[in-house]
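> Based on what follows, work out the 3D shape:
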Amino acid sequence: MSEYGEFETGEQHESLDQLHEVDANESNYDSQFGVYEQDHASAESTSFDQGHHVSYSDPTTGVQYEESDFTSYDHSAAETDHVFAAEGSESASSSEFHELEALQARFDAAFAEGTFASN
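Have a look, this model is predicted:
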């Protein structure tokens, strides 16, 4: 009778490491400005004159009569307007984002295997 055999034992180790990292940022800026301006000017001038004159003379009697009426009116006006307005808005925003994911797994196995044959 003859015997032979084969026998094997061992260990197996495996691991998995995974790292995932994200860095992000965002910035926004907005500005709006407006300037409004308006000018207005006006001028007025009025002049009113009125007159009345009567003159009478009689050469025979030597009588002399004279009458005078006079009216004068002057008006001047000036007006200026100036309007100035300004408005504006400004905004800014900023955001940051950081993410870190880590995965680690370890696999351990042990085995034994054998083959025997006998004659």
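
> Please count neighbours and contacts with C-alpha atoms only from this point.
Will do.

> got a list of what Glu68 touches?
Small correction: residue 68 is Ser, not Glu. Gly51, His52, His53, Val54 (Cα atoms under 8 Å, 6 or more residues apart in numbering).

> can you rerun that using 6 Å?
Listed by Cα atoms under 6 Å, 6 or more residues apart in numbering, the contact set of Ser68 reads His52, His53.

> Another for comparison:
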Amino acid sequence: MRTRLPDTAPWAAWSNFTFTAQTGHVREVDLLVVSPSGVYLIELKDWRGKLTWQNGSWVQAKPGGGRRFHRSPVHLVNQKSKELASLLGRPPQISACRKMFGGWHFRCGGAVCSR
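Below is the predicted model:
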């Protein structure tokens, strides 16, 4: 990530840190990026293969065959964003993918998310 982000203000990034929400829950953040357009909390996954959406779960079709079901991390990332924004004293302005597979495509490691 370091090589892909500009090395000038206001760009900044922090990875692999925890914070304690006002509820007492300890939250882990994979990557937090500050850019001219906003602050982004990013959940990183090292999944390979193709991801699809089925009955509220992400389904990973593995390159060697077989399937694995994952809970969607969208709800938890949304919650973490709100809790972190609360600690920082700012109202959250979350523009993350509310429609996870509504025409959005992502590359996560070697995985391709599609509808």
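
> Got a TM-score for the two of them?
The TM-score (TM-score structural alignment, normalised by the length of structure 2) is 0.16; 30 aligned residues with a Cα RMSD of 4.1 Å.

> Just give the number of residues close to the closest residue to Val33 of structure 2 other than its chain neighbours.
Distance criterion Cα to Cα, 6 or more residues apart in numbering; nearest residue to Val33 of structure 2, sequence neighbours excluded, is Ala13 at 4.4 Å. Number of residues near Ala13 of structure 2 (other Cα atoms under 10 Å) recorded here: 16.

> How is Ala13 of structure 2 classified with respect to secondary structure?
strand (DSSP: H, G, I helix; E, B strand; the rest coil).

> pretty sure Ala77 of structure 1 is touching Glu44, no?
Yes. Assessed by Cα atoms under 6 Å, Ala77 of structure 1 is found in contact with Glu44 at 5.1 Å.

> do you know how far Thr52 of structure 2 is from His70 of structure 2?
As judged by Cα to Cα, to the nearest Å, Thr52 of structure 2 and His70 of structure 2 stand 10 Å apart.

> Now the common contact residues for those two.
Joint contacts of Thr52 of structure 2 and His70 (Cα under 6 Å, 6+ apart) are Trp58.

> Wait, Asp23 of structure 1 touches Glu96, no?
No. Taking contacts as Cα under 6 Å, Asp23 of structure 1 lies outside contact range of Glu96: 7.7 Å.

> For whatever helix or strand Thr115 of structure 1 lives in, what is the distance to the chain centroid?
Following DSSP states H and E, one finds Thr115 of structure 1 within strand 63-118. Centroid separation between strand 63-118 of structure 1 and its chain, computed with Cα atoms, centre = their mean, to the nearest Å, is 2 Å.

> one step back: can you tell me how far the residue nearest to Val33 of structure 2 is from Ser35 of structure 2?
9 Å.

> So what touches stretch 7-27 of structure 1?
93-114.

> can you do 10 Å?
92-116 (Cα atoms under 10 Å, 6 or more residues apart in numbering).

> Return the residues in contact with Ala77 of structure 1.
Contacts of Ala77 of structure 1 (Cα under 10 Å, 6+ apart): Ser42, Ala43, Glu44, Ser45, Thr46.

> same thing but 8 Å
Counting by Cα under 8 Å, 6+ apart, Ala77 of structure 1 has contacts Ala43, Glu44, Ser45.
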